[in-house]
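**Q** Curious how this folds, go ahead:
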Amino acid sequence: MPPVRIAPSILSADFSKLGEEVRAIDAAGADWIHVDVMDNHFVPNLTIGPMVVKALRPHSQKPFDVHLMVQPADALVEAFAEAGADILSVHPESGPHLHRTLMRIRALGKQAGVVLNPATPLSALDHVMDLIDLVLVMSVNPGFGGQSFIESALPKIEAIRKRIDASGKSIELEVDGGVDAGNAGRLAAAGATMLVAGTASFRGGPDRYAANIAALKAA
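**A** Predicted coordinates:
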């Protein structure tokens, strides 16, 4: 299993200087830049739209990993793709037709992901494994940063790892929610390949970013 990689969530960055923050976290060793899009409808909280992603795109060459916590997702997929997203992940519940949404993302030349909330069963993946490049396991209920890790995510990650391995496909297994240096090692051991870390990456300001990411990768 390759070393786990880190996708810092800019939800925890200083929004008054997002461009600088993206450049700093990129230089600090981020593998991807994770963008949490919330609509205050599908999830509580309201974050950023395609215009912000477009404005941030020149600040990093790293993949932009855009998590769409919006309902319906289809109406925004094209806008975020045009703004510079590389990966677009959607929730089965954001519907109405997951298969069609994933087909649309791929038709736009982007990687497609499916997000599983804590209560979303693995069966949501049953008929779309051939369309996805990523499975994102939420280890908190989506909507806010800084929440505590839900332990029941670990066996879920292990089960998804077995499913990915059995498929023979190269699919990223990403985990988001309460990720820190204290549990990063367990998540990697369970089969995660990419960890979304907001608070743990951005804690302490730019002078700490490299050490924060190194600690996550070394855990």
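
**Q** use CA for all of it now, contacts and neighbours both
**A** OK.

**Q** got the buried residues for the longest helix seen in the chain?
**A** Secondary structure assigned by DSSP state H gives helix 153-167 as the longest helix of the chain. Going by neighbour count (16 or more other C-alpha atoms under 10 Å), the buried part of helix 153-167 is 153-154, 156-158, 160-161, 163-164.

**Q** Quick one: list the elements packing against that helix.
**A** Applying 3 or more C-alpha pairs under 8 Å, 6 or more residues apart in numbering; DSSP states H and E, one finds that helix 153-167 contacts strand 134-138, strand 172-176, helix 184-190.

**Q** now these as a markdown table including distance to Leu76?
**A** Shown next, in a markdown table, are the helices and strands packed on helix 153-167 (distance: least, C-alpha to C-alpha, whole Å):
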| stretch | distance to Leu76 |
| --- | --- |
| strand 134-138 | 19 |
| strand 172-176 | 22 |
| helix 184-190 | 31 |
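
**Q** separation between the nearest residue to Glu158 once chain neighbours are set aside and Ile132?
**A** Of all residues not flanking Glu158 in the chain, Ala190 sits nearest, at 5.0 Å (C-alpha to C-alpha, 6 or more residues apart in numbering). Here Ala190 is placed at a distance of 20 Å from Ile132 (C-alpha to C-alpha, to the nearest Å).

**Q** And this one, please, so the two structures can be compared:
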Amino acid sequence: MTIKMAASLMCGDMLAIGDELGRLAKSKCDLLHLDVMDGMFVDNMALFPEWIERIKEQTTIPFDIHLATMVPERYLEMFIKLKPEYLSFHIETTINPMRLINIIREAGIKPSIAINPETPLERIEPYVEYIDMVLLMTVNTGFAGQSFKEETLDKLKELNKLIRKTTNKPLIEVDGNIHNDTIEKMRGFLPDVFVLGTSALFHDKDNLTYEERIEAIRNRVHELHSFNEGFA
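**A** All right, here's what the predicted structure looks like:
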């Protein structure tokens, strides 16, 4: 059973990034989730390659880079050189997904496909056997602090069914207002990787450390897995 917690750095304090990275190093998060936005695919811009390169100099936490960009082919080379563990591109943004998958894998990086809440799963079905992860957005891509889209629960359930039919078994990652309450709604079809942002990690609602917040969510996910296995 794979359970990974990815901290969404875009939701952290960008003016105290060194302090944030120090706290995240102690938190035992598994990945740093980095959203790259070009202002065209979404109405926002975020996390340029030069900035991410500086982040890499200050941490050993593996990167999970999400390209929320048009024509991701333009950006592959500059982000491949950063050697993330995962590199996601949106199925909605390219006419040749297999070419991108092959380029990413040949660079020694795990390819991942991202899909927006309204994107039909049929769009990614031909490629699921060839990737290591599917990133399911549970909010509209582009801005932190949005409400969880309940309709993505059905998509998550169907995605689980689709992956069970494959030999490759890519991980499922969810991103968008992920916290204990929304994770509870995923009971029975839990994903593998949870992107934690403002609602779960980067807030001041309690006096807990990042480590304590992540551990609480990790423990709850384990409990839900155990519950599922008990009724399997």
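
**Q** mind checking the longest helix of the second structure?
**A** If you go by DSSP H, the second structure has its longest helix at helix 210-230.

**Q** where do the strands sit along the second structure?
**A** Listed in chain order, the strands found in the second structure under DSSP state E are 4-8, 31-38, 45-46, 63-68, 86-90, 110-115, 133-137, 171-175, 193-196.

**Q** For those, give me JSON lines that also has distance to Phe148 of the second structure and mean neighbour count.
**A** Output for the strands of the second structure, formatted as JSON lines (distance: least, C-alpha to C-alpha, whole Å; neighbours: other C-alpha atoms under 10 Å):
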{"stretch": "strand 4-8", "distance to Phe148 of the second structure": "16", "mean neighbour count": "23"}
{"stretch": "strand 31-38", "distance to Phe148 of the second structure": "18", "mean neighbour count": "23"}
{"stretch": "strand 45-46", "distance to Phe148 of the second structure": "21", "mean neighbour count": "16"}
{"stretch": "strand 63-68", "distance to Phe148 of the second structure": "18", "mean neighbour count": "24"}
{"stretch": "strand 86-90", "distance to Phe148 of the second structure": "19", "mean neighbour count": "25"}
{"stretch": "strand 110-115", "distance to Phe148 of the second structure": "15", "mean neighbour count": "25"}
{"stretch": "strand 133-137", "distance to Phe148 of the second structure": "9", "mean neighbour count": "24"}
{"stretch": "strand 171-175", "distance to Phe148 of the second structure": "9", "mean neighbour count": "22"}
{"stretch": "strand 193-196", "distance to Phe148 of the second structure": "13", "mean neighbour count": "25"}
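
**Q** got a markdown table for the ones you listed, with distance to Glu211 of the second structure too?
**A** Conversion of these to a markdown table gives the following (distance: least, C-alpha to C-alpha, whole Å):
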| stretch | distance to Glu211 of the second structure |
| --- | --- |
| strand 4-8 | 11 |
| strand 31-38 | 13 |
| strand 45-46 | 26 |
| strand 63-68 | 18 |
| strand 86-90 | 23 |
| strand 110-115 | 26 |
| strand 133-137 | 24 |
| strand 171-175 | 19 |
| strand 193-196 | 12 |
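
**Q** and Leu121 of the second structure, which of these is closest to it?
**A** strand 110-115 (8.1 Å; C-alpha to C-alpha).

**Q** Check the mean deviation of that closest one from the first structure.
**A** Compared with the first structure after the fit, strand 110-115 of the second structure shows a mean deviation of 0.6 Å (mean C-alpha distance after the TM-score superposition for the first structure).

**Q** how about that strand, which residues of the first structure does it hit?
**A** Counting by TM-score structural alignment, strand 110-115 of the second structure falls onto residues 111-116 of the first structure.

**Q** hmm, who's touching the matching stretch?
**A** 86-92, 102, 105-106, 122, 125, 131-138 (C-alpha atoms under 8 Å, 6 or more residues apart in numbering).

**Q** What of stretch 171-189 of the first structure?
**A** For stretch 171-189 of the first structure, the external contacting residues (C-alpha under 8 Å, 6+ apart) are 3-4, 132-142, 145-150, 154, 157, 160-161, 164, 191-197, 200, 215-219.

**Q** do stretch 217-232 of the second structure as well
**A** With contacts defined as C-alpha under 8 Å, 6+ apart, stretch 217-232 of the second structure is touched by 3, 5, 179-180, 183-184, 187-188, 190.

**Q** change it to 6 Å
**A** Gly188 (C-alpha atoms under 6 Å, 6 or more residues apart in numbering).

**Q** How far off centre is that stretch?
**A** Centroid separation for stretch 217-232 of the second structure versus its chain: 21 Å, with C-alpha atoms, centre = their mean, to the nearest Å.

**Q** Would you check that my belief about Ala153 of the first structure contacting Ser139 is correct?
**A** Yes. Look at Ala153 of the first structure against Ser139 with C-alpha atoms under 6 Å: they come within range, at 5.5 Å.
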